[in-house]
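**Student:** 3D, please:
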Amino acid sequence: MLADTRHARILSRVADVGEASVQDLSDWLDVSTATIRRDLAALDAQGRLLRVRGGGRAIPRPPTEAPFEEAEERPFQEVALTSHSSKGDVARRAAELVADGDIVILDIGTTTSLIARQLRGRAVTVVTASLAVLDELRDDPSVELVLLGGTLRRSYHSLVGPITEMGLQHLRATIAFVGTSGIAPDGTVLDTTVVEVPAKRAIIASAARVVLVADETKFPGTGLLSVCEPGSIHTLVASKRSDAATLSTLSDLGIEVIYA
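**Tutor:** Down below sits the predicted model:
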């Protein structure tokens, strides 16, 4: 793996979880701890993270005058390029929950675009506001693809806004897959992008079964707004390395937890 690719993945990991140890990064990237230490030193020298004893930490953002301002958004392509293998595992396991003939709503995001890839060749209807999902399924005659309208968010390959939400209000899906920026220790589903939250809530209201998909970087959760309480979720598909305490809490609340 090239150093630039490794550095991008390290920065993505630290940005997602706040802090990562040398050993965690070494295991995740399958490189030596000595290589990780050199990478962290280089990124610290560039001012892109803080080198701390035993690992690396995200650089704190200065407070803004607007307390509810959205966090700076990472472009879809950057997120996709730095995604790790557990997202693919989550997507494959999630796609197994879909039966032929299902009406499936796919939220926007990198994990749901990977689910779309797994649904190629299936006799299902897919409803989405994600242009990444469109790209995955546009040439597949087996899938009936319904693209929601809305305002284009070029940076994240998606459609959002009142038109998107109104379209969802008239739908009744068999199953929906929803992404998240984080899951709080009490099971609350969070998101950092304000404009996405109303659409996520509309997806949840439109589906008979709601499946939350999350890799281990979404535990513990961070986010500006609450998307829903855990009671709105029927199933969670999560990577095996996700926070055990949060998964136990969700299971105790009656949510089906499936490990990828």
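
**Student:** Could you use CA atoms for every contact and neighbour count after this?
**Tutor:** Noted.

**Student:** any idea how far residue 11 is from residue 19?
**Tutor:** Computed as C-alpha to C-alpha, to the nearest Å, the residue 19 to residue 11 distance reads 10 Å.

**Student:** For residue 167, which non-adjacent residue is spatially closest?
**Tutor:** Excluding the flanking residues, the one nearest residue 167 by C-alpha to C-alpha, 6 or more residues apart in numbering is residue 148, at 6.5 Å.

**Student:** wait, what's in contact with that neighbour?
**Tutor:** Residue 148 makes contacts with 127, 128, 129, 159, 164, 167, 168, as judged by C-alpha atoms under 8 Å, 6 or more residues apart in numbering.

**Student:** To compare with the earlier structure, here is another sequence to fold:
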Amino acid sequence: MLRDRRHELILRILRSDGPATVELLAERLDASHATIRRDLVQLGEEGLLRRVHGGAMPIDDRDDPFVDVAEVRSAEKDAIARRCAELVKDGETVLLDIGTTAHRVARQLKGRSLTVITSSLAVLDELHDEEDVQVMLLGGMLRRDYRSLVGFLTEDNLRQVHADRLILGTSGVRPGGHVMDTTVVEVPVKRAMIAASDQVVLVADVGKFPGTGMAKVCEPGDLDIVVTNAPVEPVTGAALRKAGVEVIEV
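**Tutor:** Next comes the predicted model:
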């Protein structure tokens, strides 16, 4: 597993389960104890966790997993976001998924004449003062930790709209090209977003290849474009291209 992907998963484990030992993290992530210790040192120096004897614990004053993930590979996500923004044409209706990369895409759309549809409160915060951007916020149940709206109301709202293109996030892409997610409650919303859009652009940094996730969002054939920041793992890249997906490496 790539280092950045391990870092992201370590933060998620600490956030959801609390303090963890080096032994536990090594077992969960199928890594050596020495590798996990190096990871904890780096994450501790970056202020993303607190190191304790034999392991680590989450930072007490950080109660937002969205923030934890947002600080992982931020420069790479910005590069992906800039390339995605270049795909968008003025006057289009763009559907933005939840997630930190989609949020960064929203930053790149400032000053554009667009309509943005989203269930992400982070995207709303980013664009609510942009006079040229019409923002449509989907309804639903609030997931405070992830700054998103989910549930049957969100899905029903998506059946009433149409977007020229969707910027879709993911927890990981399996070697067969299947798009996965670790949060089951988000999967029906993502599927409804795909159904509401003419073009699906998947944003995935290198840590998502191969990625994790217990629930399948879609098949590779449901995608049109994948934008990533490094060469895609060969098996996955072959599966995507066989399905007719354009892979853009930034």
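
**Student:** Fetch the TM-score of the aligned pair.
**Tutor:** TM-score for the superposed chains, counting by TM-score structural alignment, normalised by the length of the second structure: 0.78, backed by 219 aligned residues with a C-alpha RMSD of 3.1 Å.

**Student:** ok, so what distance separates the residue nearest to residue 167 of the first structure from residue 165 of the first structure?
**Tutor:** Taking C-alpha to C-alpha, one finds residue 148 of the first structure at 9 Å from residue 165 of the first structure.

**Student:** how about the helices in the stretch 1-150 of the first structure?
**Tutor:** In the stretch 1-150 of the first structure, the segments counted as helices under DSSP state H, counting those that start in this stretch are 3-17, 22-29, 33-45, 76-81, 85-95, 110-118, 131-137.

**Student:** which other helices and strands contact the shortest one?
**Tutor:** Here helix 76-81 of the first structure touches helix 110-118, going by 3 or more C-alpha pairs under 8 Å, 6 or more residues apart in numbering; DSSP states H and E.

**Student:** Which residue range of the second structure does the helix it packs on align onto?
**Tutor:** Aligned using TM-score structural alignment, helix 110-118 of the first structure spans residues 100-108 in the second structure.

**Student:** That stretch vs the first structure, average distance?
**Tutor:** Superposing on the first structure places stretch 100-108 of the second structure at an average distance of 0.3 Å from its equivalents, by mean C-alpha distance after the TM-score superposition for the first structure.

**Student:** quick one on the thing from earlier: quick one: closest of the helices of the stretch 1-150 of the first structure to residue 180 of the first structure.
**Tutor:** helix 110-118 (9.7 Å; C-alpha to C-alpha).

**Student:** What lines up with the residue nearest to residue 167 of the first structure in the second structure?
**Tutor:** So, by TM-score structural alignment, residue 148 of the first structure is matched to residue 138.

**Student:** gap between its match and residue 124 of the second structure?
**Tutor:** For residue 138 of the second structure relative to residue 124 of the second structure (C-alpha to C-alpha), the value is 10 Å.

**Student:** what touches both of these two?
**Tutor:** residue 118.

**Student:** show me the contacts for residue 251 of the first structure.
**Tutor:** residue 257.

**Student:** what does it align to in the second structure?
**Tutor:** By TM-score structural alignment, residue 251 of the first structure lines up with residue 241.

**Student:** Figure out the helix or strand that that match lives in.
**Tutor:** helix 234-242 (DSSP states H and E).

**Student:** Touching the helix or strand just after that helix from outside, list them.
**Tutor:** Later in the chain than helix 234-242 of the second structure, the nearest helix or strand by DSSP H and E is strand 246-249. Outside of strand 246-249 of the second structure, the residues within contact range by C-alpha under 8 Å, 6+ apart are 224, 225, 226, 227, 228, 229, 230, 231, 237, 240, 241.
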